[in-house]
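Trainee: Give me the fold of what follows.
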Amino acid sequence: MATHTVTVSWDRFDAAFTDNRYSRAHRWMFDGGATIPASSSPHVVAVPMSDPMGVDPEEAFVASLSSCHMLWFLSIAARHGYVIDRYEDQAVGTMARNDAGRLAITRVVLRPEVAFGGERQPTAEQMQALHDEAHHECYIANSVRTEVVVEPKDSGD
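Mentor: Purely as a prediction, here's the structure:
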């Protein structure tokens, strides 16, 4: 069983804290050495307490679903003999009230646009099958209750 380690680090510095006007800016440090600036979303906590340059947890959730799907898609496509030149996804997560009345990311729509190289091009049905298999294999999609929708875009759009 694999483990994945992330360190989330925040410092108060000289903020009073109890007035609730402290910075929500913090850092995500990954086991491979990358450090990412993070913050609460400015949609949730107003600037200057939020840092709009930091990645917020909601964005990271959507990005992790998109990234996981892409990595599986690339692997599956390669196994089937397709050459992919480019993959881009403009994923969108929607925050709304869930069945329990709590705010949650209730839906994520992935809109991958894939450009294939070489002579072998998948049909629309084969493309959908590749995306379906990638969705089925994605560890992150398998880990959440959020509805994850994949709406591939044609590279000609």
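
Trainee: going forward, measure contacts between C-alpha atoms and count neighbours the same way
Mentor: Noted.

Trainee: for the residue sitting nearest the centre point of the chain, what are its contacts?
Mentor: Nearest to the geometric centre of the chain sits residue 63, at 1.4 Å (C-alpha atoms, centre = their mean). By C-alpha atoms under 8 Å, 6 or more residues apart in numbering, the contact list for residue 63 reads residue 91.

Trainee: And this one, please, so the two structures can be compared:
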Amino acid sequence: MSKIHQYKVDLLWTGNRGRGTEAYNAYERSYTQHVAGKPDLQGSSDPAFRGDPSRYNPEELLVASLSSCHMLWFLHLCSEAGVSVVDYVDHAKGLMEEAKEGSGRFTEVVLHPTVTVATRSMVAKVDGLHDAAHAKCFIAASVNFPVRTLSTCAALE
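Mentor: Presented below is the predicted three-dimensional model:
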């Protein structure tokens, strides 16, 4: 039997300058996302779409979700496989293609994790564990574009 998990996020548009959406330039794209018991997240659209560059945009959050989901599964699988990860950094990049009529879609996300493991003998296992993490990542399994992983691994000893 499968388990169902529910995630609740409250979103409040905060960009009404007093005239609502009366005109395209009359409103801000800012919003606040709230999850009970957690700090609020201040968001906006991408600056290319009249957004506030100091706030997170949905596109960044999608790339961040893929990156963090992969990392969490990778660390879990490493712990089960006896691979001691001592450092993990990812410089993930997402590509979104905007269509002429204004819509758009992500065409790919590439994760670039740099992993440091405790000993050289662990390095050989890392690529397979990235593959397994990708297969288990809930977010990667939910998107309709490729998510690739180009990893680098080093050892302390």
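
Trainee: By how much does the helix or strand hosting the residue nearest to the centre of the first structure deviate from the second structure on average?
Mentor: Element membership for residue 63 of the first structure, per DSSP states H and E: helix 57-79. Here helix 57-79 of the first structure, set against the second structure after superposition, deviates by a mean of 0.3 Å using mean C-alpha distance after the TM-score superposition for the first structure.

Trainee: Quick check, residue 84 of the second structure in contact with residue 117.
Mentor: Yes - judged on C-alpha atoms under 8 Å, residue 84 of the second structure makes contact with residue 117 at a distance of 5.5 Å.

Trainee: With neighbour numbers in mind, choose between the two.
Mentor: For residue 84 of the second structure versus residue 117, the count of surrounding residues by other C-alpha atoms under 10 Å is larger for residue 117: 21 against 17.

Trainee: Residue 44 of the second structure maps to what in the first structure?
Mentor: Alignment note (TM-score structural alignment): residue 44 of the second structure maps to residue 39 of the first structure.

Trainee: Measure how buried the residue lying closest to that match once chain neighbours are set aside is and give me the count.
Mentor: The shortest distance from residue 39 of the first structure to any non-neighbouring residue, by C-alpha to C-alpha, 6 or more residues apart in numbering, is to residue 25 (4.3 Å). The number of residues packed near residue 25 of the first structure is 23, by other C-alpha under 10 Å.

Trainee: Look up how far residue 38 of the first structure lies from residue 25 of the first structure.
Mentor: 6 Å (C-alpha to C-alpha, to the nearest Å).

Trainee: got any residues that touch both of these two?
Mentor: In contact with both residue 25 of the first structure and residue 38: 51, 54, using C-alpha under 8 Å, 6+ apart.

Trainee: So what would you say the end-to-end distance of stretch 23-42 of the first structure is?
Mentor: OK, stretch 23-42 of the first structure end separation, C-alpha to C-alpha: 11 Å.

Trainee: what's next to that stretch, contact-wise?
Mentor: 4-12, 15, 48-58.

Trainee: among these, which ones are buried?
Mentor: 49, 50, 51, 52, 54, 55, 56, 58 (16 or more other C-alpha atoms under 10 Å).

Trainee: which among the residues you listed gets closest to residue 141 of the first structure?
Mentor: Nearest to residue 141 of the first structure among those is residue 58, at 14.7 Å by C-alpha to C-alpha.

Trainee: is it true that that closest one touches residue 107?
Mentor: No - in this structure, residue 58 of the first structure is not within contact of residue 107 by C-alpha under 8 Å, at 11.5 Å.

Trainee: Just give the number of residues close to residue 145 of the second structure.
Mentor: 13.

Trainee: Check residue 31 of the second structure too.
Mentor: 20.

Trainee: Contacts only, for the closest residue to residue 147 of the first structure other than its chain neighbours.
Mentor: Of all residues not flanking residue 147 of the first structure in the chain, residue 107 sits nearest, at 4.9 Å (C-alpha to C-alpha, 6+ apart). Neighbouring residues of residue 107 of the first structure by C-alpha under 8 Å, 6+ apart: 93, 94, 95, 146, 147, 148, 149.
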